[in-house]
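Engineer: coordinates only, no sequence provided:
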């Protein structure tokens, strides 16, 4: 993994007669060095390699600016104050660089590779299957219309048996992963900006997905961030690793979409998710990623939906991931594949920014750990796949019904079918008529 080695020695810059600043794409560390050895650690060709990585990942290419800042920092015409300002700018730009990319992904040409396709159900033909919103509305289990005045755009209510199914999915996922050694942690939804940015999500800019509060803190987009923050500034013993934890949390995303296929609860501003997270040694991390992937596959197999496993190309990795698998479920009402899960190996990208280290057994030295994350269940999209896949033909009087997957029945008080919810009043909107 030549690029990872190159990134670790990105620049060696003079800071003082007894100290230099090493800046990598993932952290900034001060070390002692003799003054007369201050030289750039990377050649122009190695910076070219980093630039190709940015372009391949469709990431913002700031290498030209980094080159300019390096040149300015070594200019004899800069004052001490100018050098300090240039150094700060350089550090900010280096923090924006993405992780390296797994070599096997280099030939994917912006397209994922389908690794497996799992078919568990014979689904209704196109034109027969109903879409989630129509089914849930007909059964009086869901409301998303006309909520802008008091809950905001892209909000929703789940009621009755659909709300019960949400909780059943959570309990089913937790039971499955805790049996595999994951320890449950309850996490906060409000996080400092530096934790979110250390995990690889920008909090500033026009395209940020992060909700910012007046206090300067942010709403968490995924419990991965809070779980990573839990281990910040920690030094673990090698024999403790891997550490596997999980959390159930609300996730907040400022993203929106006008695409017809992403209507309804497919892309919303808040949703519930069960997240898996691990701290591992570099030697363990790829194996842990495979375990996460296999855990997700097992969860969805038992739910009996049709889904496929994808190995994602460089342009879909975001900033922190070295490699990533996605799982997409077939949604027959929408006639589309929709992402319901993913798992990523972020190597030491997050650990270096958060100072998560472990002490090696062999020599007692400290090294940066690797972090791995994966989605056990993301509720709204999984509900879409389940409801559309398990829909019935009705009973002849216009009433639809939904079969409940067998593995969820124990978590729904033995109930096997979802029918129309008559306990929650149906909402009928009428115009206000002013009396005269």
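Structural biologist: Thanks, I have it. Source: prediction; values computed, not measured.
Engineer: from now on I want contacts and neighbour counts done on CA atoms only, so please keep to that.
Structural biologist: Fine.
Engineer: what about residue 12, which SS state?
Structural biologist: strand (DSSP: H, G, I helix; E, B strand; the rest coil).
Engineer: count the residues that sit near it.
Structural biologist: 20 (other CA atoms under 10 Å).
Engineer: what's the burial count for the residue nearest to residue 197 when sequence neighbours are not counted?
Structural biologist: Leaving aside its sequence neighbours, residue 197 sits nearest to residue 203 (CA to CA, 6 or more residues apart in numbering; 6.7 Å). Using other CA under 10 Å, residue 203 has 18 other residues around it.
Engineer: just the strands from the stretch 251-400 of the chain, written as ranges.
Structural biologist: Taking DSSP state E, counting those that start in this stretch, the strands of the stretch 251-400 of the chain run over residues 270-280, 307-311, 323-331, 336-345, 357-359, 366-368, 370-378.
Engineer: with distance to residue 171 and mean neighbour count added, can I get the ones you listed in JSON lines?
Structural biologist: JSON lines is the format used below for the strands of the stretch 251-400 of the chain (distance: least, CA to CA, whole Å; neighbours: other CA atoms under 10 Å):
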{"stretch": "strand 270-280", "distance to residue 171": "10", "mean neighbour count": "24"}
{"stretch": "strand 307-311", "distance to residue 171": "21", "mean neighbour count": "22"}
{"stretch": "strand 323-331", "distance to residue 171": "20", "mean neighbour count": "24"}
{"stretch": "strand 336-345", "distance to residue 171": "17", "mean neighbour count": "22"}
{"stretch": "strand 357-359", "distance to residue 171": "32", "mean neighbour count": "23"}
{"stretch": "strand 366-368", "distance to residue 171": "34", "mean neighbour count": "20"}
{"stretch": "strand 370-378", "distance to residue 171": "10", "mean neighbour count": "27"}
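Engineer: next up, a structure to set beside the first:
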């Protein structure tokens, strides 16, 4: 959500920020609704003040026995009651329209975000590792998994439909090993606190992190008005909603391993083969909630935490600074980590780390109070994949495959795999 006061003070800057998202100017309509709302509130307050004054005069007239004045004042109070009802209804109507308008607008990009319409305008920040040169033609993860007899799309589709998979045997254990490894690194070395959150949330939680109302079609909804989480970012960030916290509680760094559910309504025809884009997948998520002056440093720190996972898994990757048109709805600045996939001869996203500024905190009313200060301030929120477990697994499979179709287990995962060094049929 955007700060209406900043839009009032500098509408041109607001429209310039939206222009980086390739959106038309919005400040005129926003300020029109704001004026209508404030005018209605003003009429309401004036009528309330006048009614209070007249109420005192009614008592005085009654005490004097002045029946004509008493009746005249009563009639005026009745008229003001209608004014109060009408102005109150107008204020509520225009406030709702204003909030709906603001809720549909994305966050404003930071100054150092490259302006561009899509991923073609993203900028590479750095890279790590060199893609392996194979002495044979590398297989993709689907052929590898099916060759091992441990990845099954057909039986998953029979019971659940497309974009689901069944893992079994060594691959199921590899998925679990990856998640445990990530959680151990983030909690024991990176200072994150592990959380086991709900997998279903209400409308307010989805609104707070920006999934609603704009992206409802990309979500799964239950019959009792709950939503399956698309990422653990939703419940973790909402832990701070509707409260004023102590300054000393921040930065707060949380991590969780959860299933994630996405309808993928806007991805028809994209990544239909394999595990890249599923309706249900596992992810280790990182969330940081902090004071405004610390959020830029926290974004760099969080991104490095995700990078460390890929380095220890010996997976070549690159860090991309997303352009204004490729960023998510709630982000001010985003780094994508893209891992090398030999079968596609390219890099694919495996983690996305974003600084949302106070955009989500305003929607959630998540605030803190500095020591010695009376007025609370909105917190800044950040989120990042630490990383997507399914994509990490397929990257391990492809980058560490052998000519016979077996997969060499990275050293850091072997303790989680019972000492297994090679995953074979």
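Structural biologist: All right, it came through fine. Fair warning: this is a prediction, and the values are worked out from it, not measured in the lab.
Engineer: where does the TM-score land?
Structural biologist: Once the chains are laid over each other, their TM-score by TM-score structural alignment, normalised by the length of the second structure reads 0.82; 377 aligned residues with a CA RMSD of 2.6 Å.
Engineer: if we compare the strands of the stretch 251-400 of the first structure, which one ends up closest to residue 117 of the first structure?
Structural biologist: Closest approach to residue 117 of the first structure among those (CA to CA): strand 307-311, 4.2 Å.
Engineer: okay, the closest one sits on what stretch of the second structure?
Structural biologist: The alignment of strand 307-311 of the first structure onto the second structure (TM-score structural alignment) spans residues 317-321.
Engineer: kindly report the same for stretch 229-247 of the first structure.
Structural biologist: Under TM-score structural alignment, the match for stretch 229-247 of the first structure is residues 238-256.
Engineer: what does that stretch contact?
Structural biologist: 183, 186-187, 191-197, 205, 208-209, 232, 236, 284-291, 361, 364-371, 376 (CA atoms under 8 Å, 6 or more residues apart in numbering).
Engineer: rewinding a little: quick one: the residue nearest to residue 197 of the first structure is in a helix?
Structural biologist: No - counting by three-state DSSP, residue 203 of the first structure is not part of a helix but coil.
Engineer: now the strands for the stretch 101-250 of the second structure?
Structural biologist: Using DSSP E, counting those that start in this stretch, strands in the stretch 101-250 of the second structure cover 123-128, 151-152, 166-167, 193-194, 200-201, 220-221, 227-228, 243-246.
Engineer: which of the ones you listed is buried the deepest?
Structural biologist: strand 151-152 (a mean of 21; mean count of other CA atoms under 10 Å).
Engineer: mean deviation, it versus the first structure?
Structural biologist: For strand 151-152 of the second structure, the mean deviation from the first structure after alignment is 0.5 Å (mean CA distance after the TM-score superposition for the first structure).
Engineer: whereabouts in the first structure does that strand align?
Structural biologist: So strand 151-152 of the second structure is aligned with residues 142-143, judged by TM-score structural alignment.
Engineer: and the matching stretch, how far out from the chain middle?
Structural biologist: Distance, stretch centre to chain centre, for stretch 142-143 of the first structure: 26 Å (CA atoms, centre = their mean, to the nearest Å).
Engineer: so which residues make contact with it?
Structural biologist: Identification of contacts with stretch 142-143 of the first structure by CA under 8 Å, 6+ apart yields 133, 136-137, 156-159, 162.
Engineer: if we go to 6 Å?
Structural biologist: 136, 156-159 (CA atoms under 6 Å, 6 or more residues apart in numbering).
Engineer: over to stretch 157-166 of the first structure?
Structural biologist: In contact with stretch 157-166 of the first structure (CA under 6 Å, 6+ apart) are residues 141-143.
Engineer: same question for stretch 135-148 of the second structure.
Structural biologist: 151, 274, 343, 394, 398, 405, 425.
Engineer: next, count neighbours for the equivalent of the fifth one over in the first structure.
Structural biologist: Translated: residue 398 of the second structure. Aligning on TM-score structural alignment places residue 398 of the second structure opposite residue 388 in the first structure. For residue 388 of the first structure, the neighbour count with other CA under 10 Å is 28.
Engineer: what about residue 388 of the first structure, distance to residue 207 of the first structure?
Structural biologist: 32 Å (CA to CA, to the nearest Å).
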